[in-house]
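Participant: compute the structure for the input listed below.
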Amino acid sequence: MKIKPEIRDRILNAARELVAEGVETPTNDQVREKMGKGSLTHISPVMREWKEQRKTEIAAALEMPAELKRVVETSLAQIWTAASKLANAGIEKLREDAQSKIDTAEQELVEALSEVSRLEAEIESLKSKSLECEQKGEVVEKQLSKLTTENSALHARVDDRSIQVENLKSELKEARADNKALQKELIAIAKGKNSKSKNN
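Facilitator: Below you'll find the predicted structure:
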């Protein structure tokens, strides 16, 4: 089909504008929409030719001299080493911080549980004394109420520390997973670059 030069130019201009806007591979419908109107019977063959020509241009642009390839490979190795060190240092610092917080929270939890046990024993002792000393019931009742309140507060503290320990363990687990994912990405990038270098 003979396509007028002005129509061909409009189609190609629309395709180039779409690429400039970030559309890597414009479709025929996108080109028609960019033009505002047009026939797919005109757009389709022009776009086929343009895409083939663009592939050739991109392939030519991607070719690089052997010396540049060596520089890229050396740089990639250096980047990989630096990124690995940073990733490992970051996860190790995060692990140490999280473990320190976990240890502190667990220690506080042990202390709180010990205090709970002590208070509960004291409550039981006071209950026993209150039965023996009814005349001092009011005083004992106040002490019992106070200790019961303290016990409730410590129970709440224990629950809070338990939640904090679990959250810190979860954060540590996520950090380890993030580190593994980062290392996999770096390996994939390195393999991709090496594969591209071999193909070229």
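
Participant: only C-alpha atoms from now on, for both contacts and neighbour counts.
Facilitator: Noted.

Participant: for the protein, which segments count as helices?
Facilitator: 5-20, 28-35, 40-62, 66-132, 137-199 (DSSP state H).

Participant: any idea how far the first one is from the chain center?
Facilitator: Centroid separation for helix 5-20 versus its chain: 40 Å, with CA atoms, centre = their mean, to the nearest Å.

Participant: I'd like the structure of this one too, to check against the first:
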Amino acid sequence: MAEKITKELVFDLADQLVAQGIDPTNLKIREMNESRGSLSSITPHLKAWREQRSAEAVESLPDMPEERLLAVLRPVWAELARESQAILKAEQATFDRERAQLKAEAESYMGEIDRQADEVERLQAELADTRKQLQQQSMDLSTLTERADQQAQRIDNLQQDKLAVDKQAQELRSELAAEHKHGEQLQVQLAAVNKQNNELAGDLKAAHEQATGLNAQLKTSQELVAETKQQLTTEKQRGAELGQQCNQQESHHSHNQCQT
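Facilitator: Predicted coordinates:
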């Protein structure tokens, strides 16, 4: 679509054409403006430029009788009228072309507007769906946030439990170290006890062997005692027999003395 052109630019371009000895027209103005600006936008500005130049020309004329002035201006007005008719026809043709172009563009724009309206309707439907999705996602996010808070609380509780477990584990490690140290001490004591037991076992073995020897000696002594007792018994019996014999002999000897 052709760009609009300003009044000041049209006046400036028209003055440049006049300075070059060229009669300004819509087409000339547009050519000098590198084909920018529509003829329909140039026409009113160029018309205003001509009216301004006519007024300036009239003002520059010397005072003269009205009839003479009219006689001088009639040919000018006639020329201006012919030029205006030619310009009007050219501008009408240009206007018709531009109107047809504008109509085609308008129809194209209407089609585009309809398409855009359909697109807007589709986008509105998508927007409604998106809003529903966002609402659902917001609800889901709220649920997830609540779960995340619960999970964070659970993690915090687990961390607290872990700290307590770590503390307890440290205490147990300390106790274990103490027990280990105590165990080492007990092992040293046990080794000493085992050594003492081994020594006592050796002493016990020696004592057992000594006891065995003493038992053998005791048995021998008991046998000697029993044998001695037997001999004593035998000697007592012999002594008793000898005593009886002595008594008998004494009795017999006394009897014999009495008879003598």
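
Participant: what's the TM-score for these two chains?
Facilitator: The TM-score (TM-score structural alignment, normalised by the length of structure 1) is 0.30; 79 aligned residues with a CA RMSD of 3.8 Å.

Participant: export the helices of structure 1 to JSON lines and tack on mean neighbour count?
Facilitator: Output for the helices of structure 1, formatted as JSON lines (neighbours: other CA atoms under 10 Å):
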{"stretch": "helix 5-20", "mean neighbour count": "16"}
{"stretch": "helix 28-35", "mean neighbour count": "18"}
{"stretch": "helix 40-62", "mean neighbour count": "13"}
{"stretch": "helix 66-132", "mean neighbour count": "15"}
{"stretch": "helix 137-199", "mean neighbour count": "15"}
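
Participant: report the central residue of structure 1.
Facilitator: Among the residues of structure 1, the one closest to the centroid is Asp178, at 6.4 Å (CA atoms, centre = their mean).

Participant: same question, structure 2
Facilitator: Mean-position check on structure 2, CA atoms, centre = their mean. Result Ala148 at 12.5 Å.

Participant: so which strand or helix has it?
Facilitator: helix 66-259 (DSSP states H and E).

Participant: which elements pack onto that helix?
Facilitator: When contacts are defined as 3 or more CA pairs under 8 Å, 6 or more residues apart in numbering; DSSP states H and E, helix 66-259 of structure 2 sits against helix 39-60.

Participant: go through the helix it packs on and flag the buried ones.
Facilitator: Neighbour counts over helix 39-60 of structure 2 (16 or more other CA atoms under 10 Å) mark Leu39, Ser40, Ser41, Ile42, Thr43, His45, Leu46, Trp49, Arg50 as buried.

Participant: now, which of those residues sits nearest Asn256 of structure 2?
Facilitator: Using CA to CA, the shortest approach to Asn256 of structure 2 within the buried residues of helix 39-60 of structure 2 belongs to Ser41, at 212.7 Å.

Participant: how close does the closest one get to Trp49 of structure 2?
Facilitator: Ser41 of structure 2 sits 13 Å away from Trp49 of structure 2, going by CA to CA, to the nearest Å.

Participant: and for Asp156 of structure 2?
Facilitator: Separation of Asp156 of structure 2 from Trp49 of structure 2 (CA to CA): 86 Å.

Participant: Leu13 of structure 2 now?
Facilitator: 10 Å.

Participant: ok so, going back, name the nearest of the buried residues of helix 39-60 of structure 2 relative to Asn198 of structure 2.
Facilitator: For the buried residues of helix 39-60 of structure 2, the closest approach to Asn198 of structure 2 (CA to CA) belongs to Ser41, at 131.5 Å.

Participant: so how far is Asn26 of structure 2 from that closest one?
Facilitator: From Ser41 of structure 2 across to Asn26 of structure 2, the span is 9 Å (CA to CA).

Participant: ditto for Ala206 of structure 2
Facilitator: Plainly put, Ala206 of structure 2 is 149 Å away from Asn26 of structure 2 if you go by CA to CA.

Participant: same question for Asp140 of structure 2.
Facilitator: Taking CA to CA as the measure, Asp140 of structure 2 falls 67 Å from Asn26 of structure 2.

Participant: these two: who's more crowded?
Facilitator: The neighbour count for Asp140 of structure 2 versus Asn26, taken as other CA atoms under 10 Å, is higher for Asn26 (24 against 12).

Participant: now do the contacts for that one.
Facilitator: Taking CA atoms under 8 Å, 6 or more residues apart in numbering as the contact definition, Asn26 of structure 2 lies against Leu39, Ile42, Thr43, Leu46, Glu91.

Participant: count of neighbours near the last one?
Facilitator: The number of residues packed near Glu91 of structure 2 is 21, by other CA under 10 Å.

Participant: quick one, what contacts the closest residue to it other than its chain neighbours?
Facilitator: Closest residue in space to Glu91 of structure 2, ignoring its immediate chain neighbours: Leu39 at 6.9 Å, by CA to CA, 6 or more residues apart in numbering. Contact analysis of Leu39 of structure 2 by CA under 8 Å, 6+ apart lists Asn26, Leu27, Arg30, Glu91, Thr94, Phe95.
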